[in-house]
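[1] Sequence and predicted structure are below.
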Amino acid sequence: MSAPQGKAASPFKQPKAVWAVAFACVISFMGIGLVDPILPALAESLDATPSQVSLLFSSYLIVTAVAMLIVGWFSSRFGAKRTLVIGLSVIVVFAALAGASGSINGIVGFRAGWGLGNALFIATSLAVIVASASGGFGGAIILYETALGLGIAVGPLLGGELGAISWRGPFFGVAVLMAIALAATVAFVPNLPKPARPTSALAPLKALRHRGLLTMGIMALLYNWGFFTMLGYAPYPMELSAHELGLVFTGWGLLVAAFSVFFAPRLQARWGTAPVLYANLLGLGIVMAVIAAGVTTPTTVIVAVIVSGAFIGINNTLTTQAVMLVAPVERPVASSSYGFLRFIGGGLAPYVAGKLADATDLSVPFYLGAATFLLAIPVLASGHRLLRQAEASPDAEEPVTPALRPVGDAAAAGGAPPVIVAVGAHARAATIVDTAARYAEHSGSPLEVVHVRQSAVVEEQAVETEDADQARAAVKAHLDRLAAGGVPATGQVLDSVGDHAAAGRVLARHAAEVGARAVTVGRSPRGALAQFADGSFTAALTHAAACDVLLVDPDAGPRPLTAGTLTELRSGAA
């Protein structure tokens, strides 16, 4: 929502703790792409079949899947920093052991240990970055997205360069880089407070009893089946060196990162989550079928794999958002349940693909992958109504009430449409609320103070940027202050999933539901870079709102958003 007034803050001006974890995120996101360029070299050097090498993915992902069920329980008891440190330590040890191994079975086993460390790390890294960030969570999200993009894009390139020297290079490279990240995490990341309530170890499994979460989880399982079939087997028909494979998957990774961060939210805003996912899954099915049909033509496979990066980037982000929208449980629990199902699909796919390739030919696993992409469409359709309802109606907490009873009644305006003021946690919020209160009094309308609590989604990770008590406290503080001055007002906390722009659309829908006269918002110093990466709250609100939207300048009072004002806001709005 709004941020402190004044000069635009750089999203990259963050504490050392944030940079330490962001660096570890880059190395973690390198993980899969780093290994892909050396798959043919592994098979040749260790006298292994492609199906045996594919078990590198299966052992890693299946252990990650099972571990996702307990990481919430572990982190809530031992703390986020300790969870990060243990996860990074496990990755360092098992990546080094994999590099030192002399057999394919040894590498497969050590990759399983690597998967355990990966689960501990990915389940807590985004939350730690958000909790440690300065100047609001928006900058932390941008930094995380940057780490994601670098890791996905640079991973295959580095893997190709190190793999051209030796197939052991990428494993030892990860071990060394993660050791550096481990030292930085120990030195710079503070001990963060544990949750008030420890998470139950059974909570993620119990959450799958909810139809919406189970449906989206099965859809993710089918999607990941096709995705990891491609990732595990596409390098073989390309007939390229490790260096050349690195370049191919770097192109793929750049598209994954770009479409995940920049294009997916904009497509979702224009068409809705489900329609974009339908089209995207169909596109993935077609691309996979092209790979299957052209498996004997390396150029066809290379082009199709690179193009698939765009579809995969969109799917990673919107599938996670779909899960979070329909899940009636806490975000960390929903993430664990979803992670369990999607990693299970990713883990089983390479194993089954290997068996099929050995029994038939290399095209069959890709045709099966295409079929799983297409099968995910009717599965998603079976939960379409739940997803549409979740998108159309923002989740609301119970109304917030002031500790003091104001003089008069917020409903005393005789049923007049309310004036809504959107508030964030910053120094000028009180001035903005007071200005909105004067406008409401002048127009004879009741005042409603609203705060949108955001759950940020970055590719396949989701995190609550504040807990429910913090959000309610932000509203209650304004209501108490207004009540002490005899100003009647009501309060509300809304939930949104996605970027800043998604929060703006949630507020617009709420304003329509209550028949608001106007929505007032304050100016924020979030610069052009922040808005481009994370969306503009005010621009999205203005586009979606059916009522007037007023920009509150604390020094000059509210003013309507004209077309010229909106252009100005796009380079400096909330």
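    Everything's here; your move. Residues are numbered from 1 along each chain as shown.
[2] going forward, measure contacts and count neighbours with C-alpha atoms only.
    Noted.
[3] For the stretch 1-150 of the chain, just list every one of the helices.
    Assigned helices in the stretch 1-150 of the chain, in chain order: 16-35, 39-45, 50-53, 55-78, 80-100, 104-132, 137-165 (criterion: DSSP state H, counting those that start in this stretch).
[4] So what touches the third one?
    Defining contact as C-alpha atoms under 8 Å, 6 or more residues apart in numbering, one finds that helix 50-53 is touched by 39-40, 42-43, 104, 108, 233, 236, 350-351, 353-355, 357-358.
[5] re earlier: what would the helices of the stretch 1-150 of the chain look like in JSON lines with mean neighbour count and distance to Ala544?
    Shown next, in JSON lines, are the helices of the stretch 1-150 of the chain (neighbours: other C-alpha atoms under 10 Å; distance: least, C-alpha to C-alpha, whole Å):
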{"stretch": "helix 16-35", "mean neighbour count": "24", "distance to Ala544": "34"}
{"stretch": "helix 39-45", "mean neighbour count": "19", "distance to Ala544": "48"}
{"stretch": "helix 50-53", "mean neighbour count": "21", "distance to Ala544": "50"}
{"stretch": "helix 55-78", "mean neighbour count": "23", "distance to Ala544": "36"}
{"stretch": "helix 80-100", "mean neighbour count": "23", "distance to Ala544": "38"}
{"stretch": "helix 104-132", "mean neighbour count": "23", "distance to Ala544": "28"}
{"stretch": "helix 137-165", "mean neighbour count": "25", "distance to Ala544": "22"}
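[6] Thr320 is nearest to which of those?
    Nearest to Thr320 among the helices of the stretch 1-150 of the chain is helix 104-132 (13.7 Å), distances taken as C-alpha to C-alpha.
[7] From the contact counts, what lies against the closest one?
    helix 16-35, helix 50-53, helix 55-78, helix 80-100, helix 137-165, strand 461-464 (3 or more C-alpha pairs under 8 Å, 6 or more residues apart in numbering; DSSP states H and E).
[8] ok, 7 Å please
    helix 16-35, helix 55-78, helix 80-100, helix 137-165 (3 or more C-alpha pairs under 7 Å, 6 or more residues apart in numbering; DSSP states H and E).
[9] Could you check how far the first one is from the centre of its chain?
    Counting by C-alpha atoms, centre = their mean, to the nearest Å, helix 16-35 is centred 15 Å from the centre of its parent chain.
[10] Would you map the strands across this protein?
    Here the chain has its strands, by DSSP state E, at 419-422, 447-458, 461-464, 490-497, 518-522, 548-553, 557-560.
[11] out of those strands, which comes closest to Gly169?
    Closest among these, using C-alpha to C-alpha: strand 461-464, at 28.5 Å.
[12] Comparison target below:
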Amino acid sequence: MTSKSAFPFLLIYMFLAMLGIGLVIPILPELLKEFGANGKAAGYLVSAFGLTQFLFSPIAGYFSDRYGRKPMIVIGLCMFAISNLVAATAGHFSFLVAARLIGGMGSAALVPSIMAYIVDITTEQQRTRAMSFLGASMSSGFIIGPGLGGFLAEFGTRAPFFVSAGIGMVAVVCSTLLLTESQSIEIRLMRLHSNPKRENIFLQLAQSVRSRYFILLFMIFALTFGLAHFEAIFPLFVTQSYGFTIREISVLFMVCSLIGTFNQVMLTSRLIQRFGEKPIISSMLLLSAVSLVFLLFSGNFFYVMVITMFFFTFNNILRPAINTLLSKEAGDEQGFVSGLNNAYMSLGQIFGPILAGLLFDIHINLPYLFGAFVLLVSTFVSVKWLRSSSGAIYQENKVLEVSK
């Protein structure tokens, strides 16, 4: 298999990584009942995945640059399979949390390596479309997870984990046998012997604030925070507010994710080619915020489905637009910057569910109002950044005209 023919497999691997994040959400009430745990424990369980993903993402991105993309992808898939197997056989709540921590480590190894692999095998002209497909696999996995978990739970609470573990093992075998390395031996040897100094994750985050791509990383955080915030509390919200059943929630997630993914594949490249990444980012952030507020207006099942479909569509278009700009800013450090990308995404996955749970206990509508607020602030930040970037380009063009 050539590097370019590996693209469909990379999309599948990314889908699996994101699938593991949301798989636990619809079966969470039954798992808590089984282990006698409370609501606070539920927040920790959902956020545990993001915690280790956050801590290990930059390290994995660094190793991806030095040792190659394929080893990290295989390691990530192995940990994904192990985490689901541990969850499927857990006899105590602590083992369930441990499984989520292992899953986060696997995602940290997998996600930045896949993103860097795609950058390696695409030209700048191809990258927008490639990132659109990658964003579709990420978003659909993150969103389909709860729906699939709800359907499989009808065969038993642990059934989703057993099925995911089996699929993960098949992916490990396929990636080991079929996937080729996207980086040449010369590049890997050069990076292996260059031995650049890397700070720990917290110093990297502090330094990223001053980097040229910080605004993009902040938007990755806001996007993921909004989606995790939405998803973590959604089953409780629609159950208590509108009386939805678990089956209705599963159907809603599955249908909306499929429509949102289809809209992303069909619309993202066209919209970016016509308007550019920056206006699309600002628009999608604003529309995502508005859709969260509109979710509070009615409990009609089809109304909720339409609003949720719009929210997923806006998020699905937003992610590849940000990733494309980030890859352009990354230069020769694709693996490292992809690791930071994953770290900011992990922060959203950590704080989104925790804050959603705390706000839900105060008032049932607060999680979505606060999520909308975060997305709205991000919209203003992106608009200001867009204007400042446009101004810098204008000044540069004026200098060039004068020099001529």
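    Thanks, I have it. Treat the numbers as computed from the prediction; the structure is a model and nothing was measured.
[13] on that earlier part again, now render the helices of the stretch 1-150 of structure 1 as TSV, adding distance to Leu362 of structure 1.
    Compiled in TSV, those are given as follows (distance: least, C-alpha to C-alpha, whole Å):
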stretch	distance to Leu362 of structure 1
helix 16-35	20
helix 39-45	14
helix 50-53	10
helix 55-78	16
helix 80-100	27
helix 104-132	21
helix 137-165	23
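[14] Any idea which of those gets closest to Pro298 of structure 1?
    Of all the helices of the stretch 1-150 of structure 1, helix 39-45 sits nearest to Pro298 of structure 1, with 14.2 Å by C-alpha to C-alpha.
[15] The closest one vs structure 2, mean deviation?
    Mean deviation of helix 39-45 of structure 1 from its aligned counterpart in structure 2 after superposition (mean C-alpha distance after the TM-score superposition for structure 1): 3.7 Å.
[16] re earlier: in a markdown table: the helices and strands packed on helix 104-132 of structure 1, plus distance to Leu281 of structure 1.
    Formatted as a markdown table, those follow (distance: least, C-alpha to C-alpha, whole Å):
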| stretch | distance to Leu281 of structure 1 |
| --- | --- |
| helix 16-35 | 22 |
| helix 55-78 | 22 |
| helix 80-100 | 32 |
| helix 137-165 | 21 |
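[17] Of all these, which one is nearest Ala477 of structure 1?
    Ranking these by distance to Ala477 of structure 1, with C-alpha to C-alpha as the measure, places helix 137-165 first at 20.7 Å.
[18] Which elements pack onto that closest one?
    Using 3+ C-alpha pairs under 7 Å, 6+ apart, helix 137-165 of structure 1 sits against helix 16-35, helix 104-132, helix 169-188, helix 242-258.
[19] So what angle separates the directions of the shortest one and helix 16-35?
    What that stands for is helix 242-258 of structure 1. Counting by axes from the mean of the first three to the mean of the last three C-alpha atoms, to 10 degrees, helix 242-258 of structure 1 lies at 130 degrees to helix 16-35.
[20] list the buried ones in helix 242-258 of structure 1?
    Neighbour-count burial for helix 242-258 of structure 1 flags 242-258 (criterion: 16 or more other C-alpha atoms under 10 Å).
[21] Of the helices of the stretch 1-150 of structure 1, which is nearest Val364 of structure 1?
    Using C-alpha to C-alpha, the nearest of the helices of the stretch 1-150 of structure 1 to Val364 of structure 1 is helix 50-53, at 13.2 Å.
[22] related to what we said a few turns ago, which stretch among the strands of structure 1 comes nearest Pro193 of structure 1?
    Among the strands of structure 1, strand 461-464 comes nearest to Pro193 of structure 1, with 15.0 Å by C-alpha to C-alpha.
[23] what does the closest one correspond to over in structure 2?
    Strand 461-464 of structure 1 corresponds to no residues in structure 2, going by TM-score structural alignment.
[24] any residues touching that strand, and which ones?
    126-127, 331, 335, 454-457 (C-alpha atoms under 7 Å, 6 or more residues apart in numbering).
[25] Need the max-distance pair from those.
    Ser335 and Gln454 (15.3 Å).
[26] what about these two, which has more around it?
    Ser335 (26 against 23; other C-alpha atoms under 10 Å).
[27] and the more buried one, what pairs with it in structure 2?
    In structure 2, Ser335 of structure 1 lands on Ser338 (TM-score structural alignment).
[28] ok, now which ones touch that match?
    Applying C-alpha under 7 Å, 6+ apart, the residues near Ser338 of structure 2 are 61, 112, 115-116.
[29] Also Ser496 of structure 1?
    Contacts of Ser496 of structure 1 (C-alpha under 7 Å, 6+ apart): 394, 452-455, 502-503, 506.
[30] how about 6 Å then?
    Applying C-alpha atoms under 6 Å, 6 or more residues apart in numbering to Ser496 of structure 1 gives the contacts 454, 503.
[31] Please tell me how far it sits from Ala503 of structure 1.
    5 Å (C-alpha to C-alpha, to the nearest Å).
[32] can you check Leu46 of structure 1 too?
    Distance from Leu46 of structure 1 to Ala503 of structure 1, by C-alpha to C-alpha: 52 Å.
[33] Next: Leu42 of structure 1.
    47 Å.
[34] Count residues in the vicinity of Glu513 of structure 1, would you?
    Neighbours of Glu513 of structure 1 using other C-alpha under 10 Å come to 10.
[35] now Ala310 of structure 1
    24.
[36] What does it correspond to in structure 2?
    Match for Ala310 of structure 1 (TM-score structural alignment): Thr313.
[37] hang on, its match packs against Phe262?
    No. The pair Thr313 of structure 2 / Phe262 is not scored as a contact, 8.6 Å apart, by C-alpha atoms under 6 Å.
[38] what's the closest of the helices and strands packed on helix 137-165 of structure 1 to Lys194 of structure 1?
    Counting by C-alpha to C-alpha, Lys194 of structure 1 lies closest to helix 104-132 out of these; the figure is 11.5 Å.
[39] Mind reading off the mean deviation between the closest one and structure 2?
    With mean C-alpha distance after the TM-score superposition for structure 1, helix 104-132 of structure 1 averages 2.6 Å from its match.
[40] quick check: stretch 364-384 of structure 1 aligns to which part of structure 2?
    The aligned range for stretch 364-384 of structure 1 is 366-386, by TM-score structural alignment.
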